[in-house]
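J.: sequence and predicted structure, then a few things I'm wondering about:
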Amino acid sequence: MDSNQIIIQLNDVNFQYSDSQPKVISNMCLKIQKAEFIVITGKSGSGKSTLALILSGFIPHLVGGKFEGEVSYQGIETQTLTLGEISQLAGLVHQDPENQIVTSNVLEELAFGPENLNLSKDEITKRIKFCLSATNLHEFISRSTDELSGGEKQRVALASLLAMGGSVLILDEPTSYLDLVNRTQVLKTLQSLNLLQEMTIIVIDHQPEIYKDLLTRLIVLDEGRISGDYIKDEIDFFPYQVPLKSLESIRDLSAIKPMTNVIKTKNYNVFIKKNRILSNISLNLYSGLIYGIIGRNGSGKTTFANSLLNLLITKGDVSILGENSTKIPTYKLAKDCGLIFQNPNHQIFEQTVEKELLFAPLNLNLDSQITAAKVNQLLCDSSLQQYTNYPPFGLSFGEKRRLTVISVDVYTPSILILDEPFIGQDRYNFEFILKILEKRKKNGLISIIISHRKELFNLVDKFIVFDEGRLIAEGSPEDLVPLLKNKLLYPISHEVLW
């Protein structure tokens, strides 16, 4: 490795969030060259997101804990720099994009960083034009940031960092909320920045295969240490991929109970503020099946899920388990219709992991059905048993996601809606969520998944496809292949489907 080209160097770096917790990063030494495209992967909890915080200077400048070792940028130790100075060298797109959106509309968000650098108006305008083009956000320039979908927020977060003009871009699961079209656009942008502008790209992701044509190096973490470091020519497989057999076995299951209609909508419309987001949705969903709701970013998928629990203004007919659900308060609906929000930070209420797991049963008067053995089993199965008395907001994003999944699954609602449940999950925890879906299907219960993951093709029984606020199709994956290809919703191939 050419020492003149080294842009980032870590020497014997250790980090732990508190004295009572084990080290998250242990004796790490790492050299990163200019214009490398590095993908970092590993099991959940292996230290990937913490490493991103260290590389970007958030640790030790902003995030508390015990930090040891040395991190340098072009020979300058980051502890001698301010976080503002580091931000001009390197930017971080967080796993949760809401953590870094600070203004009320997209234009202000893109201008926020350059304005704080005291750049000229002409330079700010130039940078905004560039990042709008790079992320395909022109039509969103006047949109309110709180009205954006998860995928749209992810693109805004990336664009706002590009506007800072740094030479290193660190991205924590940057495509997790994106549909195929926007994911492809982001990957092309990253490739262009890397090849044409010699920007150093560092990506944290559980799906390293997405970047197989872009990466120059793959780093695997395990328990805070580098367990593998490969250049592109040395990579003959990608670790932690979900085997198709796990998915196909669930799809082939037959429910033990006859199917009944559990959700029915007719001429159903949903509004956010005064804007109609969904128009004339008519659906019949049945027990014992796994449904996948898919569509482009901003097509109305999450809106539909939230509306079923009366969290939004609706017009038209909707019944859940045979009752007009618009007349039922949300807290009563939640007893039969469990919803796992897209962002786990919106669904955490208690001070410890164990209390969070019991929050819904206690408030729904179902706690008498929940045994200590069941609680312990769920914590073990979700790899959260070591965090029983830990504050939930101290967990990683992926761990918080699993906590919200089990905090609803614990009382086994008749209907379970999971909005992007696989974000932040490695193969093993992906399979844990699959086991929940498998058990529900065996017991004749309905599960509804919102996701952009291609694995849905081998998992779900039926797709529901939204586009620009309308239901455009429903049916089995095989039946919808031509439509989905034309809409460019998914990377469909023979291997994916069968």
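T.: Yep, that arrived.
J.: please count neighbours and contacts with C-alpha atoms only from this point.
T.: Will do.
J.: center of this protein - which residue?
T.: The chain has residue 423 as the residue nearest its centroid, 3.7 Å off, counting by C-alpha atoms, centre = their mean.
J.: which parts of stretch 75-84 are buried?
T.: 78, 83 (16 or more other C-alpha atoms under 10 Å).
J.: any idea how far apart the tips of it sit?
T.: Distance across stretch 75-84, first residue to last, is 18 Å (C-alpha to C-alpha, to the nearest Å).
J.: ok, stretch 302-321 next?
T.: Terminal residues of stretch 302-321 lie 21 Å apart, using C-alpha to C-alpha.
J.: against that first model, consider the following:
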Amino acid sequence: MDHFAVTNLTFAYAEDAPPIFQELTFAPEPGTFNLLTGPSGSGKSTLLKLLAGLYPQYGGVIQSGEVTVNDTEISTLQPFQRAAHVAMLFQNPSRQFAMRTVLEQLQFALANLQLSPPEIDRRIQTVLTDLHLTQFTHRALETLSGGEQQRVALASVLALGSSLILLDEPFANVDAAGRTQLLADLKTLQRTQHKTIILADHDLSGYAGLVDQLYHVDGTQRTLLQESPAALPATTPATPVQGQPLTTGPLAWHDLSLTVGDRPLITAAQFTLPAGQLGLLSGDNGAGKSTLFAALTRQRRYAGDVRYQDRPAKQYKLKQWALQVAEVYQNSPDQFIRIQASDELALSAQHSLHPTYWTAERIAQAAARLNLAAVLDHVSYALSGGQQKKLQVLSMLIMGQPVLLLDEPFAGLDQASLQAVLTLLQQTVHDLQLSALVVSHQRQGVVSFMDYELRLADQQLQLIAGEAA
């Protein structure tokens, strides 16, 4: 088994920048399952990229110390050589895709290892079977849900056969059943093939009994603190939403049906989004939640009737519609327009539909509550995944469209950040009487803020919590 070590490492994003890690020493025991925790922006992703040899090649400066595999500095190895030792799954799975279909993507990844065609075929069949993905073999990657893409990206990583597997928030968009299954698959891989697994996650549910070592990334002390895995919480039953009586609202759909190719996703759905209330849209990966949002924002064709203020959506020009119905995308950088975080917020303020509400003082207060004040002069694309989410949500709240659809807005958020985002979201929805609907697979810490829940399953969209008006 390969031996990885971080020795007396001091790393910063620039020579004159404060260090992210200060004289860090870390050597995971080969063949163990390791969990990294810590606040958004503390350095979890940075540590994984250092172990993968991506830093300092693609960013940052090692001011002292080294990262080695079998006593060789990992950054000196060629990419195909590194892949034999270490593979990494990024927070955003689409960043790992270069081909059109699942099969083509796996073939491409393995061909870069200079494997023979029979070995490539063998590995593909093995990993698709092990991860229960054989039905996706010929699917186009762009037609998969965020959670399905995450599972395919994981398959690409596991197929490489690397001894160290690094996973950065791998379950952010995965439903509860998929999360449980993938955790079991990873544990089996660790036990049977003696893989070393290092996984960064904010949601600690489901890890009890699986983790060998638990580490907390301390951004203040710029180091790792080892903790007892016995402190991990036991799995608890999903908490239901305590539904409230629903109000009326401006956006409604009737007999709405959606398909992807020849596969029906939603049949004859109808609902009116209530104003001044926050709703949860739940459902398994691939059920059609993101597709529904795409239809409501007129980015995808649909059958049936969608209306705003009782006027058919198709009577609005697209620019007019965008001023009524907005979406917070799963992938935060897709939403950014400006390079610097402060400029992103300034642009939203310039075009806000509620400028008297979103004053400069209120925006500054919101940024401080979200712990963004210290990074507003940073490049938006260089922020951590959690910081990007908070910046994205704040910028869209400032815009203030009457209808706001949020697709996995809590991915990558630690508990403190989650509560801050939800509190700000709830307050803004109430104050401005917005109609807000949230897709989230995370329920812990979320459902108590929700006024109602819609469930999408078996092509049916049903109100399962909340009393219809």
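T.: Yes, it's here. Here the structure is a predicted model, which is why all the values come from computation and not from measurement.
J.: and the residue nearest to the centre of structure 1, what's its match in structure 2?
T.: Taking TM-score structural alignment, residue 423 of structure 1 has residue 411 as its aligned residue in structure 2.
J.: and the helices in the stretch 201-350 of structure 1?
T.: Secondary structure of the stretch 201-350 of structure 1 (DSSP state H, counting those that start in this stretch): helices at 244-251, 301-307, 330-336.
J.: dump these to CSV, plus mean neighbour count.
T.: Shown next, in CSV, are the helices of the stretch 201-350 of structure 1 (neighbours: other C-alpha atoms under 10 Å):
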stretch, mean neighbour count
helix 244-251, 16
helix 301-307, 21
helix 330-336, 16
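J.: compare those and give me the one nearest residue 163 of structure 1.
T.: Checking these against residue 163 of structure 1 by C-alpha to C-alpha gives helix 301-307 as the closest, at 28.9 Å.
J.: have a look at how far, on average, that closest one is from structure 2.
T.: For helix 301-307 of structure 1, the mean distance to aligned residues of structure 2 following superposition is 1.2 Å (mean C-alpha distance after the TM-score superposition for structure 1).
J.: structure 2: matching residues for that helix?
T.: Aligned by TM-score structural alignment, helix 301-307 of structure 1 falls on residues 289-295 of structure 2.
J.: which residues sit against the matching stretch?
T.: Here stretch 289-295 of structure 2 makes contact (C-alpha atoms under 8 Å, 6 or more residues apart in numbering) with 145, 258, 281-283, 300-302, 327, 405, 407, 439, 456.
J.: now the buried members of these.
T.: Neighbour counting by 16+ other C-alpha under 10 Å classes 145, 258, 281-283, 302, 327, 405, 407, 439, 456 among the contacts of stretch 289-295 of structure 2 as buried.
J.: out of the residues you listed, who's nearest residue 126 of structure 2?
T.: For these, the minimum distance to residue 126 of structure 2 (C-alpha to C-alpha) is 22.5 Å, reached by residue 145.
J.: now do the same contact list for the corresponding residue of structure 1 for that closest one.
T.: Structural correspondence for residue 145 of structure 2 with respect to structure 1 (TM-score structural alignment): residue 149. The neighbours of residue 149 of structure 1, taking C-alpha under 8 Å, 6+ apart as the test, are 297-298.
J.: likewise residue 107 of structure 1?
T.: Residues near residue 107 of structure 1 by C-alpha under 8 Å, 6+ apart: 141-142.
J.: quick check, it in a helix?
T.: Yes - according to DSSP: H, G, I helix; E, B strand; the rest coil, residue 107 of structure 1 belongs to a helix.
J.: aligned partner of it in structure 2?
T.: Using TM-score structural alignment, the equivalent of residue 107 of structure 1 in structure 2 is residue 103.
J.: what's the closest non-adjacent residue to residue 413 of structure 2?
T.: Nearest-residue entry for residue 413 of structure 2: residue 386, 4.9 Å, with adjacent residues in sequence omitted and distances by C-alpha to C-alpha, 6 or more residues apart in numbering.
J.: burial count for the corresponding residue of structure 2 for residue 414 of structure 1?
T.: Under the alignment by TM-score structural alignment, residue 414 of structure 1 pairs with residue 402 in structure 2. Close neighbours of residue 402 of structure 2, defined as other C-alpha atoms under 10 Å, add up to 21.
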